[in-house]
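Q: after the sequence you'll find the predicted model.
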Amino acid sequence: MSNWTNDAILDALRGVVEPELGKDVVSLDLVEVEGTAGDHGAGLTLTVKSSNPAMHARKRMQEAVEFALERAFGKPVACDVKVIPLKQEERTLETRKVLPGVEHVIAVASGKGGVGKSTVSSNLAVALAQLGYKVGLVDADIHGPSVPTMFDVAGEKPQPVEVEGKTKIEPIEQYGVKVLSIGFFADPDQAIVWRGPMASRALNQLFTDADWGKLDFMIVDLPPGTGDIHLSLVQQI
């Protein structure tokens, strides 16, 4: 009888870490084993999902899996190892790179400015908080951040806080909602003139460098149009 059982294979792969997610591929449920094992694993197909779809990242993952199998079962390894990208719809709270502690993300957008996106975002966030949910609100409108004014926190400045040895931004809390806005970090008397990549990086920091904790809902108030900020949000979240 072959010693290439499913349990033995999964045990062998517990030391293979998904680099972008920081956990092993088995605990993240990223491994599928199909087929019947013959000598040296022949007849088996191992499919491993990678958070990074780039070819070089998938190649490194394949090499790590094959090395782990060689250590566990010896050479040669005759099974077929495939590494495929993790699909967006397959991502869970654990396998999401950005905002892993947020259950639901709601983006409020429109192709035209001045139609009430910030009003809808603010009222939606407060209404959800009043229903007992844990809610965060990101004001990503770099052209005219109005959420600080709507929440009566225009003069507030978010403070740094230490979280697990890392310095994070602590959101301002008002009306039961955690709030961060581009407006907190810009001079209200000066226009914000940022090119697309700079705006996208600033938005990314509001998500990745803030201590949001566990949230039921994250509301994102987007700028008008369909530009770099919108594309970055969809790709990351």
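A: Alright, I've got the coordinates. Numbering: from 1, shown residues only.

Q: from now on I want contacts and neighbour counts done on CA atoms only, so please keep to that.
A: Will do.

Q: now the strands: where do they sit in the protein?
A: Under the criterion DSSP state E, strands of the chain are mapped to 17-18, 23-24, 31-35, 44-50, 80-85, 102-108, 135-139, 159-163, 166-170, 172-174, 177-181, 215-221.

Q: list the buried residues for the fifth one?
A: If you call a residue buried by 16 or more other Cα atoms under 10 Å, then strand 80-85 has these buried ones: 81-84.

Q: what's the angle between that strand and strand 44-50?
A: Strand 80-85 and strand 44-50 meet at an angle of 20 degrees, taking axes from the mean of the first three to the mean of the last three Cα atoms, to 10 degrees as the criterion.

Q: which helices and strands sit right next to strand 80-85?
A: Counting contacts by 3 or more Cα pairs under 8 Å, 6 or more residues apart in numbering; DSSP states H and E, strand 80-85 packs against strand 44-50, helix 55-73.

Q: same question, the first one
A: Applying 3+ Cα pairs under 8 Å, 6+ apart, we find strand 17-18 packed against strand 23-24.

Q: isn't Glu223 right up against Ile142?
A: One correction, residue 223 is Pro, not Glu. Yes: between Pro223 and Ile142 there is a contact at 6.7 Å, judged by Cα atoms under 8 Å.

Q: and the gap between His143 and Gln190?
A: Separation of His143 from Gln190 (Cα to Cα, to the nearest Å) stands at 11 Å.

Q: more neighbours, these two?
A: Looking at His143 and Gln190 with other Cα atoms under 10 Å, you find the greater number of neighbours at His143, namely 16 against 7.

Q: the more buried one against Leu222, yeah?
A: No: the pair formed by His143 and Leu222 falls short of the contact definition of Cα under 8 Å, at 9.9 Å.

Q: list the contacts of the most centrally placed residue in the chain.
A: When the chain is reduced to its mean C-alpha position, the nearest residue by Cα atoms, centre = their mean turns out to be Val98, at 2.1 Å. When contacts are counted by Cα atoms under 8 Å, 6 or more residues apart in numbering, Val98 touches 207-208, 236-237.

Q: here comes the other one, which I'd like you to weigh against the first:
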Amino acid sequence: MSVITPASVEQALQQVIDPTTGRDLTSLNAVTDIAINGSKVDVTLLLGYPANSVHSAIAVAVNEALNRIGVAQVGLDIGWTVYANPTANSQQALPEVKNIIAVASGKGGVGKSTTTANLALALAAEGARVAVLDADIYGPSQPQMLGAPERPPQVIKHNDQQFMVPVETHGIQVNSMGFMVTENTPMMWRGPMVSGALQQLLAQTYWQDVDYLLIDMPPGTGDIQITLAQKVPVTGAVIVTTPQDIALLDAKKGIEMFRKVNVPVLGVVENMAIHICSNCGHEEHIFGEGGGERIARDYDTELLGSLPLNLSIREDADNGKPSVATDPESAVSKIYRDVARKLSAKLWVQNLDSQAMPDIEITED
């Protein structure tokens, strides 16, 4: 039987691949402690993204890797923390908010708000603390999609300033202009008023301990998008599109806009990628095929995931309980959770060099 040494343990862990990033645990600096006591080895892992769905798979892989070098008993502690990533501009980060991600589209009707709601719930299901800001001032939809109570937010005083308390629903914090007007009230505001409302909603909401704040953007490349890029401490953007050529043209404009204002595009989510007949199972690409992959490749970003054209996605959102909340184990929910992990892990990996990661401590008792 070979002697278990710190070097052999480290070498074994180099063979364990994190299923989300595709990188080994050692290169990710995820191994924070190794303790050897005879034939028992205790390993502590710290990931930089919420990983509830892959926790078990990582544990199995670590056990198998260490068993192969003769470790009889493995003690494994897997945790994660979400780091505050650099902002894309010079704006000061919001208190209590680590990362701000804009969810945008070049045109309406591609499922951006539905994606925002389900992505927020997926991040929360993976173990993150999440908030949503509905920045579609003219057509706020998050209150209905997330089943939030239709009432104005409570106002509190903090440090001699007044703040709106976000509404909590499905375990996430939400604020929206939709809480302050009725569903029949049109917002007849010009651009500067809309931009001012966005900044006020963002800065005067009493966010609490948020890992990821998702901003549901209105479609297009106008005042709100420019305000967000220049005045909001945004971390990055996600582009939502369908495979349809017209939608892809507008999605390209959205990507170009974010690039011109130096906001990194973290990836693309493709909606309505394929329709599967509920009666016969026939598969058909109604809106085209492979559009999300092409635009991601052309703009050197990543296709985070493709969602099917599925009746339940629309019905669940209309009923105020999006797919991830309605059926967490469904195929659709698993896609959203995969997108959530990829997005959060990408933020971690992109900024890994700038993070103050702990050194590995190795002890032999």
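A: Yes, it's here. Everything numeric here is computed off the predicted structure, so don't read it as measured data.

Q: on that earlier part again, could you dump the contacts of Val98 of the first structure to a markdown table with neighbour count?
A: Shown next, in a markdown table, are the contacts of Val98 of the first structure (neighbours: other Cα atoms under 10 Å):
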| residue | neighbour count |
| --- | --- |
| Phe207 | 18 |
| Thr208 | 15 |
| Gln236 | 13 |
| Ile237 | 14 |
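
Q: mind checking which of those residues land in helices?
A: Helix and strand membership here follows DSSP state H; of the contacts of Val98 of the first structure, those in helices are 207-208, 236.

Q: which parts of the stretch 251-365 of the second structure are helices?
A: Using DSSP state H, counting those that start in this stretch, the helices of the stretch 251-365 of the second structure run over residues 291-298, 311-318, 323-326, 331-350.

Q: what is the equivalent residue in the first structure for Asn175 of the second structure?
A: With TM-score structural alignment as the criterion, the equivalent of Asn175 of the second structure in the first structure is Leu180.

Q: its match contacts Pro171, correct?
A: Yes: counting by Cα under 8 Å, Leu180 of the first structure touches Pro171, with 5.4 Å between them.

Q: nearest to Leu215 of the first structure, of the helices and strands packed on strand 80-85 of the first structure?
A: Each of those was checked against Leu215 of the first structure via Cα to Cα, and the shortest separation belongs to strand 44-50, namely 25.8 Å.

Q: and the closest one, how far from the chain's centre?
A: 23 Å (Cα atoms, centre = their mean, to the nearest Å).

Q: before we move on, back to that, now tabulate the strands of the first structure in CSV and tack on distance to Gly114 of the first structure.
A: Rendered in CSV, the data for the strands of the first structure read as follows (distance: least, Cα to Cα, whole Å):
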stretch, distance to Gly114 of the first structure
strand 17-18, 43
strand 23-24, 44
strand 31-35, 48
strand 44-50, 41
strand 80-85, 39
strand 102-108, 13
strand 135-139, 15
strand 159-163, 30
strand 166-170, 29
strand 172-174, 24
strand 177-181, 18
strand 215-221, 12
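
Q: how close does Gln91 of the second structure get to Tyr336 of the second structure?
A: Distance from Gln91 of the second structure to Tyr336 of the second structure, counting by Cα to Cα: 30 Å.

Q: of the two, which one has the most company?
A: Tyr336 (26 against 13).

Q: show me what contacts the more buried one?
A: 118-119, 122, 305, 324.

Q: for these, which one is nearest Leu146 of the second structure?
A: Each of the contacts of Tyr336 of the second structure was checked against Leu146 of the second structure using Cα to Cα; the closest is Asn118, at 9.0 Å.

Q: aligned partner of the closest one in the first structure?
A: When the structures are aligned by TM-score structural alignment, the residue of the first structure matched to Asn118 of the second structure is Asn123.

Q: and its match, how far from Glu18 of the first structure?
A: For Asn123 of the first structure, the distance to Glu18 of the first structure equals 39 Å [Cα to Cα].

Q: can you check Ser200 of the first structure too?
A: Applying Cα to Cα, the value for Ser200 of the first structure to Glu18 of the first structure is 25 Å.

Q: go on, Val83 of the first structure?
A: When distance is defined by Cα to Cα, Val83 of the first structure is 12 Å away from Glu18 of the first structure.

Q: who touches both of these two?
A: Residues touching both Val83 of the first structure and Glu18 by Cα under 8 Å, 6+ apart: 50, 61.

Q: measure how buried Ile106 of the first structure is and give me the count.
A: Burial of Ile106 of the first structure is recorded as 14 neighbouring residues (other Cα under 10 Å).

Q: surely it touches Leu222?
A: No: contact between Ile106 of the first structure and Leu222 fails when scored by Cα under 8 Å: they sit 10.4 Å apart.

Q: circling back: how about the contacts of Tyr336 of the second structure in CSV, adding distance to Glu150 of the second structure and neighbour count?
A: CSV is the format used below for the contacts of Tyr336 of the second structure (distance: Cα to Cα, whole Å; neighbours: other Cα atoms under 10 Å):
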residue, distance to Glu150 of the second structure, neighbour count
Asn118, 20, 26
Leu119, 22, 27
Ala122, 23, 26
Gly305, 32, 20
Val324, 22, 26
